[in-house]
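No sequence on hand, only this structure:
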């Protein structure tokens, strides 16, 4: 199969995919399969066994070098890549492609000793120390200098190596130091970022509402990162610091990517995102990546984790407008970092892997290939466990490798475009979950799951999209808790509905602008006409509290006193007050939930809204989902996932 330019649906030229992705895909015959390979932890006898076991398991991609900085630069400027040469040669000879890491995720101890100013500092002034990982200040020019110097040496050495298929920058940015650094270097960088954003102090004072609590600034040097303070800190300062933190980590990524682009312009670049969290604005990050990569660790003890993984995969697919993404890490069985680390029961690894492929993954990779003998992750499962190949885990890994290799047509196939989408915005997420709000129960990820789940249960695909995406192709748009929204985005939502779209929005939406200043004119001011109602008052519920609906079921977490201005109630409380509404607007309809309905009621409302939008659900048993991918030659491949015990029959 080829990946030439100009063919829609080919691996090189999917929407948003740069042509140089062909360099990666041309090295694969089927879905990428393998995982993190850390040969520096083992000796020659193990290396020989690894080569044979990789062949047995069907491994065709290995991620190498994630935590190898200290091995490759044991002293400042004293580079030693000799240990790595033989491993890459051996992998190339075995037909295993390499995703080569830039090794900068964990600096060597000598960097902290020589430059303690590179270590991050918490909001209370505590300096964090080495002995773990990611012990660096994202704003530190010294850290960036050493990191990019290493990357340049690495890129020059392996630019033409036959194993090199993909670059992997850093590792899990924001996992440990997303908001930890409040040192003077970070403070100075924050001030520069604010100058670029606002231009003048007057503009900043206006955006930050600094006339409240006498916080007005007369000099840029008076502004600090939001360090530990006596009481509530300025909410817009906190919001901007979260924006800055995401951007500053992105600058670290960009610095390394610039080196790689200069030395190896034909090799694509990625980095791996942690399970969906509010640390990084992933829509902004994804624009800088050739392909999105993701680490997925659903909890085997949590019955909802299967759905949460599906939601996360829909986020990954949406980051680059439907382009296939890479499952960079998952666990073959147990992890090591939860309070109780449950194992994956027989068959669960296979099901989890196929779920990722069904939702658009072009790889099934694990952390890691061989289970470590020592270190913090020695009890994290691996494809080759401590017990060696004569284990259930390795047998299942081998069977899965053969199964994936038997379906080469899936590699690079395009996930079918959904008719429904869910709006997700990281700045809104940051603003929604700040302190001094009516209730701490308004949580973005919780709300997103509650809105996505009914479509998932009905096996109706749902894309996750940003606020600046074109939504016109979607029949149904879900908007959970859009607390912070610009007038421009509000206007676009009006246009979407008036042009025939169906919108379902939930409580505590349209409250503030992008600077966390309240939209005046009565809640939710930007959406009153669209929704046909006014929110008189918020009434968050006490912990464990609920309000009964007239026809059964209950509202939880939150409620609002709604005054209808044209909308019709579709759900009422037992006392007759409206709990949810529907309003015709233009040629479309806007639905509004003033509370969080229980799951059964939520499913019923979403089913009604979905049918209102003209979206049908397949007739499938409970616990069964189907997702479709479209191959380069136009074939539709359906993948069925059964998440329940026993046998099911489907048409």
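Perfect, I can see it now. Quick caveat, the model's predicted, so the values are computed rather than measured.

can we go C-alpha only for contacts and neighbour counts from here?
OK.

Just give me the longest helix of the protein.
helix 235-263 (DSSP state H).

Tell me which helix or strand comes right after that one.
strand 269-270 (DSSP states H and E).

need the contact list for the residue nearest to residue 30 when sequence neighbours are not counted.
Once flanking residues are discounted, residue 30 sits nearest to residue 408: 4.2 Å by Cα to Cα, 6 or more residues apart in numbering. The contact partners of residue 408, taken as Cα atoms under 8 Å, 6 or more residues apart in numbering, are 29-31.

For residue 574, see how far away residue 408 is.
56 Å (Cα to Cα, to the nearest Å).

repeat for residue 567
19 Å.

which of those two has more neighbours?
residue 567 (23 against 16; other Cα atoms under 10 Å).

related to what we said a few turns ago, out of the contacts of residue 408, grab the one that's most surrounded.
residue 31 (26 neighbours).

Pretty sure residue 406 is one of the things that residue touches, is it not?
No: counting by Cα atoms under 8 Å, residue 406 is not a contact partner of residue 31; they are 9.5 Å apart.

Now for residue 26, how many residues are close by?
14.

roughly how far apart are it and residue 323?
Distance, residue 26 to residue 323, by Cα to Cα: 17 Å.

ok, back up a step: mind checking which of the contacts of residue 408 land in strands?
Taking DSSP state E, every one of the contacts of residue 408 sits outside strands.

Put this next to the first one:
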């Protein structure tokens, strides 16, 4: 009997003997005598994996053709001697000063024509051949030297692709863009049709006439701009693939990853990068302005699992406390770092890492928290870091289990790019706002969802939520229609189904290619003024947007109020439901309140047959992982009140066993259940 090959991250954890735990290690910032203290304290904290070398290019290649491996050799040996494994990074996210000095034309250019200066990271044009040559050289040298080093268990390609330089508008990028367009469209007639270039006399007669969508006198061509986002993401993906190919050839058998940014950075297609990795890893940092940032954290953890196609993934970076790059960098409260870490673990992570191990004394990130802070081992952070390490070591049995969800939420970077281009009906309609609204309704209802791209296999889901599908192809719309017709249940947010992959409006008016499944037509889109709200028939207030909806088979669930408070669509349908085949499709023609969306989710659950993960008080997060006949219920108490949750199993983390899991305010618990519950 053959057994499926284990996931690479499962293999790494088996080698580590537990869940991966650690963070970025930057020994080049410290004298050698500190390194001995570092490894001793790492062992004390339970660290078993560190990322090494992310920003070390200027150390290992101080001059062109000159290599200095002394620091990396010493530190790799030291870590291995102390039983600490290494995620070894290619240092290509930060070219050294000699590179930008020798190749000033390789620095990125903004849409307004400003060539950016060195002095930071990612100061390079992704399409420049000099950068490609230099990056390939350092990756080749690194992989050749350390392919067989026993400390190296994972290769880390680059760092946060596209975080700062995703969109370069230099002449080199322009030439690369034209090559990309030739491959995509083959002929200029197809391109002119896709971009609608007869508008404003933009029709192209020669490929060389095409430039990037730089700043111009009025609005840029939206089809061109959307394609430039795609080209720019692909240009960075090409660099990822080039480095990955070198690593796989020179260091076979060692898996590779790159740290993706989820919703933190919309400029690259996370699904495409994830598909090119052996292990999906992400960075996540709480939005300090949001007191409910733990919901955003859960969203990003579910998105990471979606990018990993449901398989184990790695939290490559998060913070022990404050970050350094937000307008106000709020410190985490006691216990918050532990809750954040357990939430990622609950939602499918099989390793918890931080940026960074030791807090920097100098540089732009010296006020970014770390596992070992400026205050040293006498600090609260250090005590929590040690406690987390011990807790994760005791939860190793969770590794390899999967999160199961009955609901899918559709998420698409291409829709994000298209919705937020210039000259939309409302610049206040933001993609992430819609996603977060609907996700919060699921979260507060206790419902776990998988986050997947349009076009995914949806057959196993009882319901699908699509917060925003402004851009939707006929093929993906037909896929959703078949899902509903076959017995699925679909809920769609406003201004969806409107344009095709080129940002061309689908014929016949809104909601475009979703008219059949939703059973309605939109006569007119009615964006609201700043601060303007409308009243719905359930008494709730809605904002941002309204639509004049004409039912064509659907039933009206909620209306815009018939009085003046109903706004420009007064008296018309605001929430609809349409029976289609064996299933149903719901539509929300406004930005509904949290309460209205929560009621819709619960109504959808009653119809589709999905339920909350567990019976928990409001503000307590419950997520289940299951596999190999066991299941694990994770409970995270985000409230200021002690709670007791009835459970059927053994509490293995967080509180003493009893008739239930007694979880203190701000606390966590993990329960090994007697048997994996059958999905309803």
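Yes, it's here. None of these values were measured; they are calculated from a predicted model.

What's the TM-score once they're superposed?
Once superposed, the chains reach a TM-score of 0.96 (TM-score structural alignment, normalised by the length of structure 1), with 636 aligned residues with a Cα RMSD of 1.3 Å.

returning to that earlier point: will you turn the contacts of residue 408 of structure 1 into CSV that also has distance to residue 443 of structure 1?
Below are the contacts of residue 408 of structure 1 laid out as CSV (distance: Cα to Cα, whole Å):
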residue, distance to residue 443 of structure 1
29, 42
30, 39
31, 36
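
of the residues you listed, closest to residue 330 of structure 1?
Lowest distance from residue 330 of structure 1 to the contacts of residue 408 of structure 1 (Cα to Cα) belongs to residue 31, with 15.2 Å.

All the strands of the stretch 51-200 of structure 1, residue numbers only.
61-64, 97-101, 164-168 (DSSP state E, counting those that start in this stretch).

Who are the contact partners of the aligned residue in structure 2 for residue 535 of structure 1?
Mapped onto structure 2 by TM-score structural alignment, residue 535 of structure 1 lines up with residue 522. The neighbours of residue 522 of structure 2, taking Cα under 8 Å, 6+ apart as the test, are 509-511, 547-550.

Quick one: the helices in the stretch 551-680 of structure 2, in order.
Taking DSSP state H, counting those that start in this stretch, the helices of the stretch 551-680 of structure 2 run over residues 594-608.

Residue 71 of structure 1 -> structure 2?
Aligned partner of residue 71 of structure 1 by TM-score structural alignment: residue 59.

in structure 2, which residue is closest to the centre?
residue 262 (1.7 Å; Cα atoms, centre = their mean).

Contact partners for the closest residue to it other than its chain neighbours?
Spatial nearest neighbour of residue 262 of structure 2, chain neighbours left out: residue 300 (6.1 Å); criterion: Cα to Cα, 6+ apart. Applying Cα under 8 Å, 6+ apart, we find residue 300 of structure 2 in contact with 262-263, 284.

Can I get the residues you listed in a markdown table including secondary structure and distance to residue 430 of structure 2?
What follows is these, written out as a markdown table (DSSP: H, G, I helix; E, B strand; the rest coil; distance: Cα to Cα, whole Å):
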| residue | secondary structure | distance to residue 430 of structure 2 |
| --- | --- | --- |
| 262 | helix | 16 |
| 263 | helix | 12 |
| 284 | coil | 20 |
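
what's the matching residue for residue 589 of structure 2 over in structure 1?
Per TM-score structural alignment, residue 589 of structure 2 is aligned with residue 594.

Please report the distance of its match from residue 502 of structure 1.
17 Å.

the more surrounded of the two?
Neighbour count, other Cα under 10 Å: between residue 594 of structure 1 and residue 502, residue 502 has more, with 27 against 24.

Tell me the counterpart of the more buried one in structure 2.
That one, residue 502 of structure 1, aligns with residue 489 by TM-score structural alignment.

Repeat that for residue 650 of structure 1.
Residue 650 of structure 1 maps onto residue 645 in structure 2, with residues paired by TM-score structural alignment.

isn't its match right next to residue 615, touching?
Yes: judged on Cα under 8 Å, residue 645 of structure 2 makes contact with residue 615 at a distance of 7.5 Å.

which ones are touching the match of residue 589 of structure 2?
506-507, 558-562, 579-580.

if you set the cut-off to 7 Å instead, what comes out?
Shown in contact with residue 594 of structure 1 (Cα atoms under 7 Å, 6 or more residues apart in numbering): 506-507, 559-560, 579-580.

Residue 99 of structure 2 and residue 165 of structure 2, how far apart?
Residue 99 of structure 2 is 16 Å from residue 165 of structure 2, by Cα to Cα.

got it, and residue 265 of structure 2?
Distance from residue 265 of structure 2 to residue 165 of structure 2, by Cα to Cα: 11 Å.

Would you check the span in structure 2 matched by the host helix or strand of residue 477 of structure 1?
Element membership of residue 477 of structure 1, judged by DSSP H and E, is strand 476-479. Aligned by TM-score structural alignment, strand 476-479 of structure 1 corresponds to residues 463-466 of structure 2.

what's the answer for stretch 222-236 of structure 1, then?
Counting by TM-score structural alignment, stretch 222-236 of structure 1 sits on residues 209-223 of structure 2.

Check which residues of that stretch are buried.
For stretch 209-223 of structure 2, burial by neighbour count (16 or more other Cα atoms under 10 Å) applies to 210-213, 220-223.
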